[in-house]
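S.K.: next one to model:
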Amino acid sequence: MTGNDAVLALMVVTALGFDFTNGFHDTGNAMATSIVTGALPPRVAVAVSAVLNLVGAFLSTAVAATIANGLVSSQQVTLTVVCAGLTGSILWNLATWYLGIPSSSSHALIGGVVGATAAAAGASAVKWQGLVSKVIVPAALSPLIAGAVAVVGTALVYRLTRDVPERPRAHGFRLGQIGSASMVSLAHGTNDAQKTMGVITLALITNGTLETGAKAPVWVIASCALAIALGTYIGGWRVIRALGKGLVEIEPPQGMASESASAAVILCSTDFGYSLSTTHVATGSILGSGVGKKGAVVRWQLAGRMVTAWLCTLPAAAVVGATAYWIANGIGGTTGVVAIFLVLVLASVAFFAASRHPAVTPENVNAAWTGSVAPEPVTEEVNS
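M.R.: Presented below is the predicted three-dimensional model:
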């Protein structure tokens, strides 16, 4: 195996590691409200989300093409740059996952790659127009659009069912949530799994394995789909509690309306190849469901903290990605890539070791993301 082949292999492993963290970081986007309202038992909800993320990853490659060819100049990107960018994105994902903050895995990935590319080849290697049109503008508009759709949807479902007794109405909407939450998981697979496919494809183009402009090979699609599905099943509990109870006290009609809004916005963006943040969309939808229900309590202070995390994500991941590149480049060659890979492994072990405490488990994911609210048990039965 040549030095380039070894670096490429490490890069693929690192990319799949990011996809894994993306899965466990973003499980809450799809299933938080369904778990909190009792529509699905926690373990079943996460398993369903994992399977549908896997299926969704095979349905589209438009977003993968945006990441591979639309954000940075592939002629000026090296395998070391890609590895450094992935390091920045994974470290940010782990930090925000540990804190239970639903930040954007998508923007962490893009920020890491852009930062490493700029550090290696200068700002001219970044396709700023593509970054703005395909990433930043959708990031700004998507939560607003999703929130507006959720406001209208929530108001309509309460108005149309106002004469239905509370108990059968709640039961009916819990059943409806199973379908709407499943659509969010499917949509998440069509959009988020594509980003890692795009990064691996970019590396293969850089290495000369694929021609410029090539689409993701089947083995890349399959491996990314499996990685995000596995991550989804293993680790979504921390972020679920922030979205499920931290922002709005969710009832089944609100849950179904917010999930339907999220799925619609994500699927539309995927069709246009926009690298959308499902975290932004889901949060906007949940807030919209709170606004749409008369008398609902919306925790705007917590929403403000989340927005702050969103604004920090892309530049913070870019800084870490650039730093990782400078370290790897300073050491040089395959040794430099191996060095940042080992740092990443050690950091991952440290975060997972620090996270192993009883405060966050499938049985108490309903605890609000405030650090001061006692956890409440989540029933394993669908309430009727």
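
S.K.: only C-alpha atoms from now on, for both contacts and neighbour counts.
M.R.: Noted.

S.K.: now the strands: where do they sit in this protein?
M.R.: Assigned by DSSP state E, the chain shows no strands.

S.K.: which helix is the longest one in it?
M.R.: helix 166-207 (DSSP state H).

S.K.: what is that one packed up against?
M.R.: Judged by 3 or more Cα pairs under 8 Å, 6 or more residues apart in numbering; DSSP states H and E, helix 166-207 is in contact with helix 3-36, helix 42-56, helix 62-69, helix 79-99, helix 105-121, helix 218-235, helix 252-272.

S.K.: residue 161: which of those is closest?
M.R.: Nearest to residue 161 among the helices and strands packed on helix 166-207 is helix 252-272 (9.4 Å), distances taken as Cα to Cα.

S.K.: just the angle between the closest one and helix 3-36, please?
M.R.: If you take axes from the mean of the first three to the mean of the last three Cα atoms, to 10 degrees, helix 252-272 sits at 150 degrees to helix 3-36.

S.K.: hang on, the earlier thing: who wins for proximity to residue 174 among the helices and strands packed on helix 166-207?
M.R.: The nearest among the helices and strands packed on helix 166-207, by Cα to Cα, is helix 252-272 at 5.4 Å.

S.K.: please give me the structure for this one as well, since I'd like to look at both together:
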Amino acid sequence: MEHITLLIGIVIVTALVFDFTNGFHDTANAMATTISTGALKPKIAVAMSAVLNLVGAFLSVEVAKTISGGIIDEGAGIRPEVIFAGLVGAIVWNLLTWLAGLPSSSSHALFGGLIGATLVSVGTSGVNADAVVMKVLIPAVAAPIVAGIAATAATRLTYRLARHRAEEDTAKGYRAGQIASAALVSLAHGTNDAQKTMGVITLALITGGALAPQADPPMWVIASAGLAIALGTYLGGWRIIRTMGKGITDIQPPQGFAAQTGAAVTILASSHLGFALSTTQVCSGAVMGSGLGRKGGVVRWSTAGRMVIAWGLTLPAAGLVSAGAAFLAGQGDWGITTVAVLGLAICGAIWAASRRKPVDSSNVNDVAPVESAEPAGVVTAALQTVSPPPAGTTTAGAGTIDGIPAQAAPHSPTPATTAVR
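M.R.: Okay, the predicted model is just below:
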């Protein structure tokens, strides 16, 4: 019994570490557009997001129930070491994609990790396939599309309503709107992502006999998960903030407001329904939608394509890592120790690699020069044929960028840096 108690403690600590990585991995979801447009200073933005993530963690437990008693069958012989292995796989994938600056899904890393470890340990009987399809896979496909369409429509409506107003007259209102919508996304993120860790800890307590099956998360679980994700959010995932704020499209304040509002509504609705969707995919879809919604807007499809590839790889990649970890952990104490040591070594190596080219609040809005210009994407070119850019704005290689001479545009050493991707 003492061994089980110690193991459950290790699982709880590992789950909170995952929650921490989830926080800094997903900070960009709420604050990337607000930071990139200058509506809030970077440090203030992440502090506000951290507080609201903590508050959001206390508002609902529907998603936590989906994790603890939906995707994985808690009565199929799942042991705490299986959950431990699943968490290790999710943490490793989170850190790898953070190093690459790719806003992949922390949620799907967790799902993939739990599913991979369960399949190795107890077989297909331990996974509720219907729940995986209905509450994970379908929302994964539908949510970013819905958020993108909503953001496109909201962006076009926003520009239409303000078309006869001078930019300086609307700047203050858009800034306030961005701050409010970013706050709503942060709150929504707490209601969805913090609960996933609550669900994992609750599942560990159930499998260890500390809680009855189908039990709700205890208050201390809710509080610790909320604090862990808030701390991770405050530290800021600056690499992913740069990709979301500068790498997908050139966001103006009206677009940022529309993207964040569309994303927040989608996340809150899904949390209410108990859908454990990826807030990263929702917010990324909304940002792409805002780029399509602005006349003359540019979406960098090469960056978007890399993100989509990362989304598709997340479930199987985290699952494979966790499957290997589960195999080792199933060998006994030495296997669990080996998994822990290997996990720490990999995480340490990733952190050391990130220090070679650090990204922080001082350079998060810098755009890395592009070695060579890419030709205009087919999708963007077709859209601009229907909705040409406004006068004085070009997209690749011409003399101005959003009305600013290319030579003077901030963070744009050459016209090639603004080529449509």
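
S.K.: roughly how far does residue 284 of the first structure sit from residue 48 of the first structure?
M.R.: The gap separating residue 284 of the first structure from residue 48 of the first structure is 23 Å, by Cα to Cα, to the nearest Å.

S.K.: redo the helices and strands packed on helix 166-207 of the first structure as CSV? Include distance to residue 154 of the first structure and mean neighbour count.
M.R.: Output for these, formatted as CSV (distance: least, Cα to Cα, whole Å; neighbours: other Cα atoms under 10 Å):
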stretch, distance to residue 154 of the first structure, mean neighbour count
helix 3-36, 14, 25
helix 42-56, 22, 23
helix 62-69, 30, 25
helix 79-99, 29, 26
helix 105-121, 28, 28
helix 218-235, 28, 22
helix 252-272, 5, 25
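
S.K.: and for residue 244 of the second structure, the neighbour number?
M.R.: Other residues lying near residue 244 of the second structure total 30 when counted by other Cα atoms under 10 Å.

S.K.: enumerate every residue touching the nearest residue to it once chain neighbours are set aside.
M.R.: Using Cα to Cα, 6 or more residues apart in numbering and skipping the chain neighbours, the partner closest in space to residue 244 of the second structure is residue 32 (5.8 Å). Residues in contact with residue 32 of the second structure (Cα atoms under 8 Å, 6 or more residues apart in numbering) are 241-242, 244-245.

S.K.: out of those residues, which is most surrounded?
M.R.: Neighbour max across those (other Cα under 10 Å) = residue 241, 33 neighbours.

S.K.: for the residue nearest to it when sequence neighbours are not counted, give me its contacts.
M.R.: Among residues not flanking residue 241 of the second structure along the chain, residue 28 sits closest, at 4.4 Å (Cα to Cα, 6+ apart). The contact partners of residue 28 of the second structure, by Cα under 8 Å, 6+ apart, come to 103, 236-238, 240-241, 244-245.

S.K.: same check, this time on residue 84 of the first structure
M.R.: Contacts of residue 84 of the first structure by Cα under 8 Å, 6+ apart are 112-113, 116, 321-325, 328, 337, 340.

S.K.: out of these, the closest to residue 61 of the first structure would be?
M.R.: Distances from residue 61 of the first structure to the contacts of residue 84 of the first structure, taken by Cα to Cα, are shortest for residue 113, at 19.0 Å.

S.K.: residue contacts, the nearest residue to the closest one once chain neighbours are set aside?
M.R.: Nearest non-adjacent residue to residue 113 of the first structure, counting by Cα to Cα, 6+ apart: residue 85, 3.9 Å away. Applying Cα under 8 Å, 6+ apart to residue 85 of the first structure gives the contacts 109, 111-117, 318, 320-322, 324-325.

S.K.: so what does the residue nearest to residue 241 of the second structure match up with in the first structure?
M.R.: Taking TM-score structural alignment, the alignment pairs residue 28 of the second structure with residue 28 from the first structure.

S.K.: and the gap between its match and residue 185 of the first structure?
M.R.: The value you get for residue 28 of the first structure to residue 185 of the first structure, if Cα to Cα is used, is 10 Å.

S.K.: done for today, thanks.
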